[in-house]
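*Asks:* just a sequence and a predicted model for now, questions to come.
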Amino acid sequence: MKRLHSFILKSFLGPLTFTFFICMFVLLMQFLWRYIDEFVGKGLEWTVIAEFLFYVSATLVPMALPLAILLASIMTFGTMGENYELTAMKAAGISLQRIMKPLTILIILISLGAFYFSNNVMPIASLKTTNLLYDIKKQNPELILKEGIFTNDLPKFSVKVGNINKDNGMMYDLLIYDHRENRGNTNVTVADSGTMVTSADKLTMNLTLYSGNIYKDIKTKNRKKNKNHPSQRIKYKIFKQNISLPGTDLKRGNEDRFKNSYRMLNLGQLVGTEDSLTNKLIKEKESLSKNLITRHYFQKEPKRILKDTLQAHLVTEQTLDADSLFNSMSSPNKQITINSALNKGRKARENISRKNGELEGQIKWIRKFTNEWHRKFTLPFACFIFFFIGAPLGAIIRKGGLGMPVIISVLFFIAYYIISMTAERFSKELVLTPFWGMWLSSIIILPLGIILTYKATTDSSVFNIENYIDFFKKINPLKFLKKKNA
């Protein structure tokens, strides 16, 4: 039996490793295609790109691992079914459950590892990825000049070039706006031709211009009041200037700036942050309630009106209540009271509407932390479920390789992913509770795994098309009508 277990494990680990890296590659290419504009023209070193890809790959494990397990299990059992190895094992008295036993233990270990990865490694990888992507977005791009188009890639300069000689790098009809003084277009340089050469350390740009003019506005104290201010024109044959460049080295920011985001926390941190945010929300609700009671719902009358009303009640010795106080007022005072109450009511409604939007935003933000807490458990559970879908499914269809298993795996995973994303969105929009939002896809897929395992154990021909054709032939309505007429 140990030799059989070793054979089954070797048959599964090969496809699992292969499909896992294939899934990672596909998901990584999709991610790069999404953010390709952030990398083009930044002059990033290969070490920075490799570091970014490493962190991104770690964040893609939750999607790649369940799909790889599903695909590998279908391929493994499909190949064994196609080669009649499953048939030989069953003929020897070994049930499908015993055949799946070593792989079930392996999947349990992988699920536990996935939980550890999701709780301890994923937050760090997400933090590193977010920080590095933010720094890359802020990185200034390399200077790329295009003919007839203003380029703002050079810091504090706007450059337009008419024509560029690609053989010697000479540029013609240059127009340069210098914005280093932050006073608008007050320094303009025009040149018939010129060159721009970057230094070896890429820290300065050596600018050489030929036959042109420099137009400057002279800064004066009363420039805003006096529209007629002096200007300066400098004519030159050769003009040279060194312009400082920011350099191509990536400037790293503080890594703690995103550490409180819900994707960067483990289970304990998520619970602590969620509790603090919930307590803050409760205090804001209590503050809103007190504010409405003291400032809008119960409002003191003006002293003059209140004094006259109390004196009238003291003379008549009536019981003080709201209706009697209001009825004892004169008509002008009643109108003033009604208008005041309406204004207070409108202000209260506006305050409630505005505050309700703020509180709803806070509730949605707290909901993200709750969803992320559940996500730590959905990844290992998805690995477990997909194995019990793929293994019996492969035993039923009895097809190995990358043909039919890939199609079936992708269809199952797309259905699972669509249900998962839709339910999670409903949870974020407060339509579903966090439990149902994060576990609905697993709850729907779980019965399918149980049914397929049962069908594979009983050797049911689920995917035999002839059985379905025979079934529909039995319920042929034309045949039923003929019997009725007879």
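*Replies:* Yep, that arrived. Numbering: from 1, shown residues only.
*Asks:* for the rest of this, base every contact and every neighbour count on C-alpha atoms.
*Replies:* Noted.
*Asks:* if I look at the spatially most central residue of the chain, how far off is residue 205?
*Replies:* In the chain, the residue lying closest to the centroid (CA atoms, centre = their mean) is residue 263, at 9.7 Å. Distance of residue 263 to residue 205, given as CA to CA, to the nearest Å: 42 Å.
*Asks:* re earlier: what residues are up against the residue nearest to the centre of the chain?
*Replies:* Listed by CA atoms under 8 Å, 6 or more residues apart in numbering, the contact set of residue 263 reads 123, 126-127, 372.
*Asks:* what two of those are the furthest from one another?
*Replies:* 127 and 372 (14.5 Å; CA to CA).
*Asks:* neighbour count for these two, which is higher?
*Replies:* Taking other CA atoms under 10 Å, residue 127 and residue 372 do not tie; residue 127 has more neighbours (23 against 20).
*Asks:* correct me, but that one touches residue 262?
*Replies:* No - using CA atoms under 8 Å, residue 127 makes no contact with residue 262, being 10.2 Å away.
*Asks:* and residue 366, what does it touch?
*Replies:* Going by CA under 8 Å, 6+ apart, residue 366 touches 274, 277-278.
*Asks:* using the three-state scheme, assign it.
*Replies:* helix (DSSP: H, G, I helix; E, B strand; the rest coil).
*Asks:* what about the strands in the stretch 51-200 of the chain?
*Replies:* Counting by DSSP state E, counting those that start in this stretch, the stretch 51-200 of the chain has strands at residues 150-151, 157-164, 171-178, 187-198.
*Asks:* got another one to weigh against that:
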Amino acid sequence: MKILDRYILKTFLVPFIATFLIVLFVLVMQVLWQTFENIAGKGISLPFILKFLYYSTLIITPQALPIGVLLSSIMALGTLGENYEFAAAKSAGISLQRLVRPLVYLTLILSGINFLFLNNIYPYAVLKQKNLYLNIKKKQPALALVAGSFNSDLPGFQIKFDEKFDEEGKNGKEVSLLKKVLIYDLTAGKGNQKVITAERGKIISEEGSRYMTFILYDGYYYQEHVKTAKTNLQRKKMAASNATFKEYEFNIDMSSVTGDGDLSKTDHTKNFMMLSLNQLGDTIPDLKASYDEALLLKSKNLYATVVAKDLYKYPDSLKSENIDIDVLENFDLKSKINILNSATTKTERTLSSIKNNQTSIKYKRKNLNFFDTEYYNRISFSLSCLILFFIGAPLGSIIRKGGFGLPMILAIAIYVTYFFSNTFGKNLAEESTITSFLGSWVSAFIMVPIGIILTRRATKDKGIFNMDAITQPIINFFQKIFSKKEA
């Protein structure tokens, strides 16, 4: 390796290692901020908390790597320009392409490492982290309850509350304080027959206990007694009870969801993020076949519902010459009424069938899109290091500014654009607005032309924007006008 190549690589690697570690630390701290509050102090041992953070670090690494490449390429090339080393290299006959050639090879290696991470380590880390978090929530079921939406994790109950505050109770018990509680009691198996509301309440749970205790304060409950009622008329005659209370306490048996408390179990393995490219490639055809089969079955049912097979063409020899163009006018009044009633009934039945099937079909399609989009995104995102390098390197040589100031701002702006376009494309693909391939590559389609333009301008030693090309015609125009007036 030549001295120049070693020097260029050193100029790039020093800020790359620093920026990569900083970005990785910031992203891990973001995950820690979101989840550590829920798992800390809940009777979960420190080794399992460290495992959770370790898996989070592995998941975030493929995201931090492109940011590190982008920021370090701007800083490295900016430092070379700021110290007039570009000018010295050009005076010695060394082009920009020759200077960045070792960095291109290094970026290709980093892209390969990123692909290996996304294809092998990332699915493994997601598998372990998701199962660990689910097992922690089973160990402490109160963790699974989320404020602001209905929670159905408790067997036989649906619960909603506005706010939740966790605190350490006595004798190792965990206490969660709730505000504005709404509970549907479904234990009878006959729908929402019992509704409980309360201004505040608390959940008391203890490790090793099969029961979770609810204590509600200042509330109201309403219950319909329909156990013996078999018809709607009988149900209407059955009495309902309601009352207000200052304090109401009941227990929920959690043995069916808590399991044996083994935090290392990996029961959940079918998420699309937990599969490698080969596994995704094997799974997608099965999902497509299942989706196509569901569509075929629904279409056959719809065909049978509208009795489309009864519609057929008459031979020309059987056609009457006196048939009216308005089809209904060929029938008497009674037949018209029967035809219209039959058409209305079949239309309503068909619309109802379509509406009922719409949710299941949409779910199957979206589930297929998740796997399809993940497959293409693994490939496209692994090239993000290379794409962002060809934006950062020419940008650094143009701005000629090193350090963490301006390069950091530019790097954040560029990556936010890249990441937003990638997320936006994935969301559109998951909703079947665009194809999965296009949704996964839309960010590349946006950023690659920008990289080509910046590379060409940096090679020709031009700025980002040629303001003279815009301002000079305007100046010339006004100069001609004033010169004519003076004449």
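*Replies:* Done, it's in. In this text the structure is predicted, and so the values were computed from the model without any measurement.
*Asks:* on that earlier part again, list the ones among the contacts of residue 263 of structure 1 that fall in helices.
*Replies:* 123, 126-127, 372 (DSSP state H).
*Asks:* TSV please, covering those and showing distance to residue 112 of structure 1.
*Replies:* Formatted as TSV, these follow (distance: CA to CA, whole Å):
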residue	distance to residue 112 of structure 1
123	17
126	20
127	23
372	18
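*Asks:* just the closest of those to residue 251 of structure 1, please.
*Replies:* Nearest to residue 251 of structure 1, judged by CA to CA, of those is residue 127 at 16.6 Å.
*Asks:* dump the residue contacts of the alignment partner in structure 1 of residue 302 of structure 2.
*Replies:* Aligned by TM-score structural alignment, residue 302 of structure 2 pairs with residue 292 of structure 1. Residues near residue 292 of structure 1 by CA under 8 Å, 6+ apart: residue 348.
*Asks:* secondary structure element holding residue 292 of structure 1?
*Replies:* Residue 292 of structure 1 is part of helix 267-292 when elements are defined by DSSP states H and E.
*Asks:* please apply the same query to residue 248 of structure 2.
*Replies:* Applying DSSP H and E as the criterion places residue 248 of structure 2 in strand 240-253.
*Asks:* immediately after that strand, which helix or strand?
*Replies:* helix 255-258.
*Asks:* got the buried residues for that next one?
*Replies:* For helix 255-258 of structure 2, the neighbour count (16 or more other CA atoms under 10 Å) marks 257-258 as buried.
*Asks:* and for stretch 80-99 of structure 1?
*Replies:* Using 16+ other CA under 10 Å as the burial criterion, the residues of stretch 80-99 of structure 1 that qualify are 80-82, 86, 89, 96, 99.
*Asks:* which of these fall within helices?
*Replies:* If you go by DSSP H, the buried residues of stretch 80-99 of structure 1 have 80-82, 86, 89, 96, 99 in helices.
*Asks:* picking up where we left off before, do you know how far the aligned residue in structure 2 for the residue nearest to the centre of structure 1 is from residue 59 of structure 2?
*Replies:* Mapped onto structure 2 by TM-score structural alignment, residue 263 of structure 1 lines up with residue 273. Residue 273 of structure 2 sits 10 Å away from residue 59 of structure 2, going by CA to CA.
*Asks:* give the aligned range of stretch 447-464 of structure 2 in structure 1.
*Replies:* Under TM-score structural alignment, the match for stretch 447-464 of structure 2 is residues 445-462.
*Asks:* give me the contacts around that stretch.
*Replies:* Contact with stretch 445-462 of structure 1 is made by 95-97, 385-386, 388-389, 391-393, 395-396, 416, 467, as judged by CA under 8 Å, 6+ apart.
*Asks:* which of the residues you listed sits closest to residue 217 of structure 1?
*Replies:* Closest to residue 217 of structure 1, out of all of these and judged by CA to CA, is residue 416, at 65.2 Å.
*Asks:* pretty sure that closest one contacts residue 439?
*Replies:* No - using CA under 8 Å as the test, residue 416 of structure 1 is too far from residue 439 to be in contact (10.9 Å).
*Asks:* so which of those two has more stuff around it?
*Replies:* Per other CA under 10 Å, whichever of residue 416 of structure 1 and residue 439 has more neighbours is residue 439, with 21 against 18.
*Asks:* centre of the chain to the helix or strand in which residue 8 of structure 1 is found, how far?
*Replies:* According to DSSP H and E, residue 8 of structure 1 maps onto helix 2-34. In this view, helix 2-34 of structure 1 has its centroid 26 Å away from the chain centroid, taken as CA atoms, centre = their mean, to the nearest Å.
*Asks:* swap in stretch 85-99 of structure 1?
*Replies:* Distance of stretch 85-99 of structure 1 from its chain centroid, counting by CA atoms, centre = their mean, is 45 Å.
*Asks:* same deal with stretch 299-313 of structure 1?
*Replies:* Remark: stretch 299-313 of structure 1 is offset 60 Å from the chain centroid, using CA atoms, centre = their mean.
*Asks:* so stretch 361-377 of structure 1 corresponds to what in structure 2?
*Replies:* Using TM-score structural alignment, stretch 361-377 of structure 1 pairs with 363-379 in structure 2.
*Asks:* tell me the mean distance between the helix holding residue 8 of structure 1 and structure 2 once they are aligned.
*Replies:* In the superposition against structure 2, helix 2-34 of structure 1 averages 1.2 Å from its aligned positions (mean CA distance after the TM-score superposition for structure 1).
*Asks:* show me what counts as buried in that helix.
*Replies:* 5, 8-9, 11-13, 15-16, 19-20, 23-24, 27-28.
*Asks:* who are the packing partners of the strand holding residue 248 of structure 2?
*Replies:* In terms of contacts (3 or more CA pairs under 8 Å, 6 or more residues apart in numbering; DSSP states H and E), strand 240-253 of structure 2 is packed against strand 211-224.
*Asks:* contacts for the strand it packs on, please.
*Replies:* Strand 211-224 of structure 2 is contacted by residues 193-206, 238-255 when judged by CA under 8 Å, 6+ apart.
*Asks:* from those residues, list the buried ones, please.
*Replies:* 193-206, 248, 254.
*Asks:* how about the helices in the stretch 251-400 of structure 1?
*Replies:* 267-292, 303-316, 322-327, 331-397 (DSSP state H, counting those that start in this stretch).
*Asks:* deepest-packed of those helices, please.
*Replies:* Each of the helices of the stretch 251-400 of structure 1 was scored by mean neighbour count; the highest is helix 331-397, a mean of 18, by mean count of other CA atoms under 10 Å.
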